[in-house]
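Participant: generate coordinates for the sequence data below:
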Amino acid sequence: MTETSDTRSTAGADEGEGPPRSGVQRLMRFVPLIAPVLLWAVPCWVLLYAGQHWPFPVTLTGTVLIVLGLIAMPLAMVRGHGRRQQDGAAIVGDSLLGGIWILFTWSVLLGVLLRLALTLAGVGGGQDRARIVTWAVLGTTAVLLVWGYAEARRVPRVRRLDVRLPRLGAGLDGIRVALITDTHYGPLDRARWSARVCETVNSLEADLVCHTGDIADGTAERRLAQAAPLGTVRAALGRVYVTGNHEYHSEAQGWVDLMDELGWEPLRNRHLLLERGGDTLVVAGVDDVTAESSGLTGHRAHLAGALDGADPGLPVLLLAHQPKFVDRAAAHGVDLQLSGHTHGGQIWPFHYLVRLDQPSRAGLSRHGARTLLYTSRGTGFWGPPFRVFAPSEITLLVLRSPR
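Facilitator: Predicted structure coming up:
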């Protein structure tokens, strides 16, 4: 693998104040205040007050627990993810957030659908139906919390797929590309998990190993023990990495430097050439689309710079953290973009909100006449230590030539 381009980019000029805020934009400012209240208030109503007529001590105890959760969650999140960066508080806040999201979801679904089904079936009176709904919600939530935690903490299963690229030369047919992304090393110490992930990657005997960003939540110095196993990853032709948006919350240049020290090639708006059997593949990478707003000199997503000097007749494999970069990739005739960021939704039904911001939640999709996009569900998890109906993955893509 040989380096052919190394383009350094600078952030653009200040944009100014911009147009006045619309009514919707002003309303959105209150979402962070309203959303937590709804997350806790809806389960409180469905479980305790919607016709159950529990004994007063039960109602009082349940209400107190709900109120304590409502108060504790934002306080723990601020202490855990704010200036103090207290890992213990972050674990508490993240766990409460994941737990109440699951409880809220099934309070809404079962509170409406199960209650309706019981009514239509003529099961019991109003109080009986209400209590059946309560126990169904609590039981479903408990099962999903245990299962979701196990799914989040396990070593991801390997997802294998063949990807046919019409411009790929016959000499590169069968080249094996391993993809990991969104490892999100964080408050929960996952050094052993990290080592086992790297062992799994090594077992794939890949030609090229890619990490498409969001290595960790926290600085490189703080998460070094968890990230260190990345240095043991083996690849026949190279290991390449691009930044994700979370690097720009945690001293991105420190992560770029660490990955370089661990033997990975940071593709910061540049490309490499991968050669085999007389044929060549351009392997390019760009900074995350949030890089420019970080204020770090030289950090921004610059695809033209990444491809500068590359033969336009060669196939291009592009690493870009966020799937929505694919519009630019398609405009430049990229053959295959590898991305992460979405986590596949991580906790259902957040899946549907992901699609409001990204063109793909998971898997292989086509964009334009030539460009394919593969979106990984991610190798780790962010924040809440749960994965519900969105399993993590290590991906092995076998690139196929049409000949």
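
Participant: for the rest of this, base every contact and every neighbour count on C-alpha atoms.
Facilitator: OK.

Participant: can you give me the strands in the stretch 101-250 of the chain?
Facilitator: All strands of the stretch 101-250 of the chain, identified by DSSP state E, counting those that start in this stretch, fall at 157-164, 175-180, 208-211, 238-241.

Participant: oh, that last question was meant for the stretch 301-403 of the chain, not what I typed.
Facilitator: Using DSSP E, counting those that start in this stretch, the strands of the stretch 301-403 of the chain run over 316-319, 336-339, 363-367, 371-375, 393-400.

Participant: and residue 194, which of those is closest to it?
Facilitator: strand 393-400 (12.2 Å; Cα to Cα).

Participant: helices and strands around the helix ranked longest in the chain, which ones?
Facilitator: Determined from DSSP state H, the single longest helix within the chain is helix 126-153. In terms of contacts (3 or more Cα pairs under 8 Å, 6 or more residues apart in numbering; DSSP states H and E), helix 126-153 is packed against helix 87-109, helix 115-121.

Participant: which parts of stretch 387-402 are buried?
Facilitator: 387-401 (16 or more other Cα atoms under 10 Å).

Participant: another sequence for comparison is provided below:
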Amino acid sequence: MTDTDETRSADGSARTARQSRLRRLMRYVPLVAPVLLWAVPCWVLLYTGQHWPLPVTVGGTCLFVLGLVTMPFAMVRGHGRRQRDRAAIVGDTLLGTIWVLFTWAVLLGVLLRPALTAAGAGDGQDRARTVTGAVLAVAAVLLSWGYAEARRVPRVRRLEVELPRLGAGLDGTRVVLITDTHYGPLDRVRWSERVCAEVDALEADLVCHTGDIADGTAGRRRAQAAPLGTVRAAHARVYVTGNHEYYSEAQGWVDLMDELGWQPLRNRHVLLERGGDSLVVAGVDDVTAESSGLAGHRAHLAGALAGADPGLPVLLLAHQPKFIDRAVEGGVDLQLSGHTHGGQIWPFHYLVRLDQPAVAGLSRHGDRTLLYTSRGTGFWGPPFRVFAPSEITLLVLRSPRRPDAPAAP
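Facilitator: Just a heads-up that it's a prediction; the model follows:
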């Protein structure tokens, strides 16, 4: 063995050891994270110089301990095998509430306290109690606003996307994207009806749903999903699976969407033809599909494009933005995705960014491929959206405009 081979072997062994340690550490995250989420705001609000009366300190501490015990129990009972909706609502609400409290306890504890000290505002106890009041006030405002944001019908986000290979006959094609509706423990039948009415008002040529329809099986959430059957499109309604379908009998959701008149693009494509030009509209199963164990479920771009004219532009539906690497290799022109929720509750988007190449909006990847990542139409889990508004997206596709051509209306 040469010195170079020995060096490579040592480097490989070191990497393997580091990865092994990281995996061991990750096992403790589910245990440590809830404790930190509840312990940090408890400490900041009650034990950093406030000198509250004993009943306040004891009562507040008991509330935090109760939350720490109740939250994981309720979430397991609500989202586990039993799927108890009331328990899920309690667990999800506690998770969102403590995330906001944790965030602002850290921020205001770090930023506001030194500012008050520098300004000479009161004594230590006064400053500590001011921080406590500020954290509680900010959290109350953001949670109230975030709940209203999560429950409202999403605003329509409009943008034009130029695709260099799009034929002139397809110029102005209207594509509406909804995704991550996450019908779940909170009954949102009326919300679903209003979302579908909003989609209809956009007079789309193509309506897309890029997965995560619901949390729960198709039989359990059928009433909330049923309004999707009323959506109208001039050419097609198409759908691909998200990762949450694979937690809840994915084939049942594929069958229900087919029954409601949507075309499940399970590693296949359809053609959208207009004005003598064609657009390949392809879809793939979610990247988690293969590990689900369901026969025939996997993300297979080559299968989705099999038989398509390679000279035609391709619009791809893929639930997770991280599929973009394969889309670039496959020569896709535009990928539509969801999954990220835009972070849903600030500043969670920083963590999402560790796993996904984009969190929201339009981005370019490689020489040809564009990715549009929706912030989602609904919400997952905690019924709050803070600085990450939901959306229904209208994308108007544009072909390259000739220099002598008039501007599009």
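
Participant: TM value for the aligned chains?
Facilitator: The TM-score (TM-score structural alignment, normalised by the length of the first structure) is 0.95; 386 aligned residues with a Cα RMSD of 1.0 Å.

Participant: coming back round to it: so can I have a markdown table of the strands of the stretch 101-250 of the first structure showing distance to residue 99 of the first structure and mean neighbour count?
Facilitator: Converted to a markdown table, the strands of the stretch 101-250 of the first structure look like this (distance: least, Cα to Cα, whole Å; neighbours: other Cα atoms under 10 Å):
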| stretch | distance to residue 99 of the first structure | mean neighbour count |
| --- | --- | --- |
| strand 157-164 | 24 | 15 |
| strand 175-180 | 26 | 23 |
| strand 208-211 | 29 | 24 |
| strand 238-241 | 33 | 24 |
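
Participant: let me have those in CSV, extended by distance to residue 330 of the first structure.
Facilitator: Output for the strands of the stretch 101-250 of the first structure, formatted as CSV (distance: least, Cα to Cα, whole Å):
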stretch, distance to residue 330 of the first structure
strand 157-164, 17
strand 175-180, 21
strand 208-211, 20
strand 238-241, 21
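
Participant: where in the first structure does stretch 310-327 of the second structure fall?
Facilitator: Under TM-score structural alignment, the counterpart of stretch 310-327 of the second structure in the first structure spans residues 312-329.

Participant: what is the end-to-end distance of the matching stretch?
Facilitator: With Cα to Cα, to the nearest Å as the measure, the first residue of stretch 312-329 of the first structure is 13 Å from its last.

Participant: over to stretch 369-383 of the second structure?
Facilitator: 34 Å.

Participant: that stretch aligns to what range in the first structure?
Facilitator: Aligning stretch 369-383 of the second structure against the first structure (TM-score structural alignment) gives residues 371-385.

Participant: roughly how far out does the matching stretch sit from the chain middle?
Facilitator: 4 Å (Cα atoms, centre = their mean, to the nearest Å).

Participant: same check on stretch 385-401 of the second structure?
Facilitator: 15 Å.

Participant: next: stretch 254-261 of the second structure.
Facilitator: 23 Å.

Participant: and what of stretch 94-105 of the first structure?
Facilitator: The answer for stretch 94-105 of the first structure is 17 Å, by Cα atoms, centre = their mean.

Participant: in the second structure, what range does it match?
Facilitator: Taking TM-score structural alignment, stretch 94-105 of the first structure hits residues 92-103 over in the second structure.

Participant: show me what residue 302 of the first structure aligns to in the second structure.
Facilitator: Checking TM-score structural alignment: residue 302 of the first structure goes with residue 300.

Participant: contacting residues for that match?
Facilitator: 267, 284-285 (Cα atoms under 8 Å, 6 or more residues apart in numbering).

Participant: ok, now how distant is residue 319 of the first structure from residue 2 of the first structure?
Facilitator: Between residue 319 of the first structure and residue 2 of the first structure the computed distance is 17 Å (Cα to Cα).

Participant: more crowded one of those two?
Facilitator: Between residue 319 of the first structure and residue 2, residue 319 has the larger neighbour count (other Cα atoms under 10 Å), namely 33 against 11.
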